[in-house]
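Asker: Need coordinates for the below:
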Amino acid sequence: MQAPRPAMVLGGAGVLPFVGLTGALAFGLGDLEQVSGALRLYGAIILSFMGGVHWGVATWRNETRATPYGVSVLPALWGWAMAFVPTTMGLVGLAAGFLLLLSYDLRCVRLGDLPAWYGRLRLRLTLAVCVCLIAASVVR
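Answerer: Below is the predicted model:
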């Protein structure tokens, strides 16, 4: 089954700030520190949002295990921490956070906790986000 159209459209729209801010860095548009800071802030917000999926699923299922709740909170803490490290490390660290959460998401898809379309959509979007974050860390 294909992802619902709103999920594809809005998920793709969520990648646009990563692309735009990375492009601004690559072409020297705006203040380097402000643009880099905006990219890290947006990355932390989106990473936190993606982790929140697991809180919602756990709540819906009346989950009693701590793991899904912990996984839902860790991305927010990681993203927040990446705001306080040097910029290049923060950008790479955010990419690592997205990839780690993706691996957990794909595990949840394999176990049937999340629909198959979610895994496919997350893979595409996460790869785009990580390319942007790594490219930004290089051009910066």
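Asker: When you work out contacts or count neighbours from here on, use the C-alpha atoms and nothing else.
Answerer: Fine.
Asker: Which helix or strand contains the residue nearest to the spatial centre of the chain?
Answerer: Taking Cα atoms, centre = their mean, the centroid of the chain lies closest to residue 47, which sits 3.7 Å from it. Using DSSP states H and E, residue 47 maps to helix 32-60.
Asker: to compare against the first, here's another:
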Amino acid sequence: MAGDEDLRQLARSADVVVFHSPVTDLGGLDEQLEESGHNWRAIEMGMGSSESREQFRRLKAMTGRGTLPQVFVEGRFVGGLQAAKASLNERAGGSTAAAGWMGYLGLLPFLATAIGVWFGPAWAAGWLAAYGAVILSFIGAIYWGLAMSRPGASPEWFYASVVPALVAWAALLVPAIVGLPVIAAGFIGWRVWESREAAGALPRWFRRLRTVLTSGAVLALVGGWLALLPFTGTG
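Answerer: Below is the predicted model of the structure:
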């Protein structure tokens, strides 16, 4: 029926959808959702009109649950507040671990190529610059994806997301002695932009991870650059 399909579309209208009454205490679920950076919405179902009562009747028939609040995650009914919190915590735990592992492993090429510049051939600096350029472009592209997935996101996110790639490309057009500090400055500048313009879109754990990874990348880039200075006659 058309009404049932409309209700299903509402349940899929955000990553997390909370159907609640006007007097529902969300018990901290709203703060958890804001903190995690989820795209979510709350839909109030007052019983003051026949339309609202009919919508609630259809919701009960769809979920088998006779009380509010009712929570949907990615279009799937998960239950009430406690079940929703448990589901979100489980999902966050898996994604946090995966992002952490991949992020820290991503620092290894920075470390290896920076050491290579010190103890290996000078052209290892080109490898360090190339890897830094790839990662700088990658972290900018995160915001293109976020802007596409969040209705109402600022158009500035699309514009800003291509800046790191342009900085990285320009840095590869010049010698590594110039390009390495340019890429390092790109990482620092982008982290500053994130903290000012997009912090609300990122969960706290990811903001902390980004700071640590940015610091590691910048240290490697600057370390490789310092190794080149004796060959330029400026160190």
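Asker: that older thread, chain neighbours aside, what residue packs nearest to the equivalent of the residue nearest to the centre of structure 1 over in structure 2?
Answerer: Under the alignment (TM-score structural alignment), residue 47 of structure 1 pairs with residue 136 in structure 2. Distances taken as Cα to Cα, 6 or more residues apart in numbering place residue 164 nearest to residue 136 of structure 2, at 5.7 Å, with adjacent residues excluded.
Asker: Map the one you found onto structure 1.
Answerer: Aligned partner of residue 164 of structure 2 by TM-score structural alignment: residue 75.
Asker: and residue 151 of structure 2, which of the three is it?
Answerer: Counting by DSSP: H, G, I helix; E, B strand; the rest coil, the backbone at residue 151 of structure 2 sits in coil.
Asker: mind listing the helices for structure 2?
Answerer: Using DSSP state H, the helices of structure 2 run over residues 2-11, 29-36, 50-63, 81-105, 107-119, 124-149, 155-161, 163-172, 176-193, 204-228.
Asker: compared with structure 1, how much does the shortest one deviate?
Answerer: The superposed helix 155-161 of structure 2 is, by mean Cα distance after the TM-score superposition for structure 1, a mean 1.1 Å from where its aligned residues fall in structure 1.
Asker: what residues does stretch 125-138 of structure 1 touch?
Answerer: Residues outside stretch 125-138 of structure 1 that contact it (Cα atoms under 8 Å, 6 or more residues apart in numbering): 11-12, 15, 18-19, 22, 25-26, 36, 87-89, 91-92, 94-95, 98-99, 102.
Asker: again, only this time at 6 Å
Answerer: Outside of stretch 125-138 of structure 1, the residues within contact range by Cα atoms under 6 Å, 6 or more residues apart in numbering are 22, 88, 91, 92, 95.
Asker: now do stretch 48-57 of structure 1
Answerer: 68, 69, 72, 75, 76.
Asker: Most neighbours out of those residues, which is it?
Answerer: Neighbour counts for these peak at residue 75, which has 25 neighbours (criterion: other Cα atoms under 10 Å).
Asker: Starting from residue 122 of structure 1, give me the distance back to that residue.
Answerer: Residue 75 of structure 1 sits 15 Å away from residue 122 of structure 1, taking Cα to Cα, to the nearest Å as the criterion.
Asker: same question, residue 108 of structure 1
Answerer: According to Cα to Cα, residue 108 of structure 1 and residue 122 of structure 1 sit 12 Å apart.
Asker: try residue 131 of structure 1
Answerer: From residue 131 of structure 1 across to residue 122 of structure 1, the span is 14 Å (Cα to Cα).
Asker: between these two, who's got more neighbours?
Answerer: residue 122 (20 against 16).
Asker: Give me the aligned partner of the more buried one over in structure 2.
Answerer: Under the alignment (TM-score structural alignment), residue 122 of structure 1 pairs with residue 210 of structure 2.
Asker: Brilliant, that's me finished.
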